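Peer 1: sequence? don't have it. structure:
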């Protein structure tokens, strides 16, 4: 079995889409777990696919320590020239399988985090990421860190704002990956309905949807006022 960065990232974006839809389908009070999963999967999908774009240019770009990566590559190449491990039959060893360091001073390869991936995309590959999208990525990443490492408490207005940020980021990041991952139709695989729209048609659809929700909210306020 081979599960690549590309497959992993696309799968996470699919799960993010599903959880966004499930959150909006059910009563909010009983569907916050969908919102939590949407944050985690969206953040993960973005990080993995940014790393995929970097790795296409050069695999070393996704590692924190490039010198250690080169050491691992050298050992891996030398191993391939010698006798293969019996237990490695039909298995493709990677730089993560190589023993690095000596004795008690073992070393380990680490890949970069999301913030570093954004920097390398922008300044090593010269790929633009809009300020609005980068801000949204940072926000979602912060929420993800709170969820996975501690806890999170939000009032209803903050939850509503977060949901809008998630939907904004999901829509725009699909456009980004559709443009920069040309070997697969990412948008069609993640969101076939979204793929059927042109960018202009989708933006118009989003505006109409926002107007609809705004008018519905205002009508509820009016009804509540009449009942008082």
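Peer 2: Thanks, I have it. The shown structure was predicted, so the numbers you read here are calculated from the model rather than taken from an experiment. Numbering: from 1, shown residues only.
Peer 1: make it CA atoms for all contacts and neighbour counts henceforth
Peer 2: Will do.
Peer 1: Tell me which residues touch the most centrally placed residue in the chain, please.
Peer 2: Averaging the C-alpha coordinates of the chain gives a centre point, and the residue nearest to it by CA atoms, centre = their mean is residue 46 (2.0 Å). Residue 46 makes contact with 9, 13, 173 under the criterion CA atoms under 8 Å, 6 or more residues apart in numbering.
Peer 1: Next, work out how far apart it and residue 152 are.
Peer 2: From residue 46 over to residue 152 the distance is 21 Å, taken as CA to CA, to the nearest Å.
Peer 1: ok, now residue 39?
Peer 2: Using CA to CA, we find residue 39 at a distance of 12 Å from residue 152.
Peer 1: Give me the more crowded residue out of those two.
Peer 2: residue 39 (24 against 12; other CA atoms under 10 Å).
Peer 1: which stretch of helix or strand covers that one?
Peer 2: Per DSSP states H and E, residue 39 falls inside helix 32-57.
Peer 1: Any buried residues in that helix, and which?
Peer 2: 32, 34-54 (16 or more other CA atoms under 10 Å).
Peer 1: just to revisit the earlier point, quick one: common contacting residues for residue 39 and residue 152?
Peer 2: Any residue near both residue 39 and residue 152 by CA under 8 Å, 6+ apart counts here, and that gives residue 143.
Peer 1: Take this one as well and set it beside the first:
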């Protein structure tokens, strides 16, 4: 069996953080201490081994001799034996020693000029210390200190090894394509200056992982047709400082819009907080456009509806250039929907009445026509010409819009 230096390191590091995830779940489940310790021990051993091997890989990339403690007679002899085909790797020869972990850190910093500050070095040596205690003696470790130390170290590793090794490292850690692009961008250009964009990208990466959506890059566009997946994605994209607003095809707009639910019949409800209105549509698909990472553009979500018939005997209808909708009411107390024109007329009169006929309610605007009903974007980020796309009469269906985005990206980046 033969495994390369980088394959060996990537495998150990990935397993190390898999063990840490197992430990974290055991902690949540209040598992017994020996069981938790076993998972945490495996995490420390694998993480430290993975880092040490990957650091040696980085040294070898710079120059093969940097791997070895000194140019001894035995190392010179090993070079001869390799040339003669007696060994494949220099370290297979007796008496040839590679550098210590601490020395590899110093050579990467001082010889190769790679950025390892004191905080990063201290974290690396701390993990090595835990490894040594586990390997050579009985162990007393503070679980919280070890788990937090490994978590803190992960960001350092992604930044450092993402830049030193490139996408091969990030892909080897099981990251999505978007995550790889994000980490690589940070490694090359530093943290994003726009905090909202940073939070938006990080949240989108997590949403893609949560919903097993793969193959999404930056920049890119993709379609989701499954209503349950679409609902999960749209709901998870909000939160932690990320607020999506929406513009609708009937020219209504909101600075804060939440996708509340999709009924068994496929009716999606979007609640806009600023005007307390429910917008409904018969769900067809969503198209999500992912912009470049290092700009101030927001992801764009276009929600498409299917054509449906109006509700009620005498509906209150409204038509525009490329939409048809019905106005209704939702009674707050019991959630009943009222769809007759008379109810809608009465609700308008109730606003100015001291003794309203209808109980407290909120308006419903239901889109009856097929096509793009609205787009959503992160408040505080740019959304380019999304409003013009929404108003266009020749936008086509979800697949057509997605392909249009892809064509646009291909033209702006012809080399891919």
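Peer 2: Now that the structure is in, tell me what you want to look at. Remember, predicted model here, so these are calculated numbers, not experimental data.
Peer 1: on that earlier part again, which of the contacts of residue 46 of structure 1 also appear as contacts in structure 2?
Peer 2: Using both residues aligned by TM-score structural alignment, their matches' CA atoms under 8 Å as the contact test, the members of the contacts of residue 46 of structure 1 still in contact in structure 2 are 9, 13.
Peer 1: Let's see if you can find the most crowded of the contacts of residue 46 of structure 1.
Peer 2: So for the contacts of residue 46 of structure 1 (other CA under 10 Å), the most neighbours sit at residue 13, 28 neighbours.
Peer 1: quick one: the longest strand belonging to structure 2 aligns where in structure 1?
Peer 2: Taking DSSP state E as the criterion, structure 2 has its longest strand at strand 277-290. Counting by TM-score structural alignment, strand 277-290 of structure 2 lines up with no residues of structure 1.
Peer 1: ok now that strand, how far from the chain's centre?
Peer 2: For strand 277-290 of structure 2, the separation from the chain centroid amounts to 21 Å (computed by CA atoms, centre = their mean, to the nearest Å).
Peer 1: likewise stretch 166-178 of structure 1?
Peer 2: Using CA atoms, centre = their mean, the distance from the centre of stretch 166-178 of structure 1 to the centre of the chain it belongs to is 10 Å.
Peer 1: And stretch 18-37 of structure 2, by the same measure?
Peer 2: Distance, stretch centre to chain centre, for stretch 18-37 of structure 2: 25 Å (CA atoms, centre = their mean).
Peer 1: Stretch 144-151 of structure 1 too?
Peer 2: Distance, centroid of stretch 144-151 of structure 1 to centroid of chain: 16 Å (CA atoms, centre = their mean).
Peer 1: Where in structure 2 does that stretch align, residue-wise?
Peer 2: Residues 131-138 of structure 2 are where stretch 144-151 of structure 1 aligns, with TM-score structural alignment as the criterion.
Peer 1: Show me where structure 2 has its strands.
Peer 2: Assigned by DSSP E, structure 2 shows strands spanning 220-224, 244-248, 253-254, 257-262, 267-272, 277-290, 300-306, 316-319, 324-331, 337-338, 361-367, 371-378.
Peer 1: Count the neighbours of the residue lying closest to residue 205 of structure 2 once chain neighbours are set aside for me.
Peer 2: The shortest distance from residue 205 of structure 2 to any residue that is not its chain neighbour, by CA to CA, 6 or more residues apart in numbering, is 6.0 Å, and that residue is residue 179. Around residue 179 of structure 2 there are 24 other residues, counting by other CA under 10 Å.
Peer 1: same question, the one 5 residues further on
Peer 2: As a burial measure, residue 184 of structure 2 scores 24 neighbours (other CA under 10 Å).
Peer 1: returning to that earlier point: output the strands of structure 2 in TSV; the columns should cover distance to residue 149 of structure 2.
Peer 2: Formatted as TSV, the entries for the strands of structure 2 read as follows, by distance: least, CA to CA, whole Å:
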stretch	distance to residue 149 of structure 2
strand 220-224	35
strand 244-248	34
strand 253-254	43
strand 257-262	37
strand 267-272	42
strand 277-290	33
strand 300-306	37
strand 316-319	60
strand 324-331	51
strand 337-338	54
strand 361-367	50
strand 371-378	33
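Peer 1: to the chain's geometric centre, what's the distance from the helix holding residue 39 of structure 1?
Peer 2: Relative to the centre of its chain, helix 32-57 of structure 1 is centred 2 Å away, using CA atoms, centre = their mean.
Peer 1: so where is that helix in structure 2?
Peer 2: The aligned range for helix 32-57 of structure 1 in structure 2 is 37-62, by TM-score structural alignment.
Peer 1: Superposed on structure 1, what's the mean shift for the matching stretch?
Peer 2: Here stretch 37-62 of structure 2, set against structure 1 after superposition, deviates by a mean of 0.6 Å using mean CA distance after the TM-score superposition for structure 1.
Peer 1: tell me the helices in structure 1, going along the chain?
Peer 2: 5-25, 32-57, 66-81, 114-123, 131-149, 156-180, 186-190, 192-195, 199-227 (DSSP state H).
Peer 1: Report the buried residues of the fifth one.
Peer 2: Using 16+ other CA under 10 Å as the test for burial, helix 131-149 of structure 1 gives 133, 134, 136, 137, 138, 139, 140, 141, 143, 144, 145, 147.
Peer 1: what's the mean distance for stretch 159-173 of structure 1 versus structure 2?
Peer 2: For stretch 159-173 of structure 1, the mean deviation from structure 2 after alignment is 1.2 Å (mean CA distance after the TM-score superposition for structure 1).
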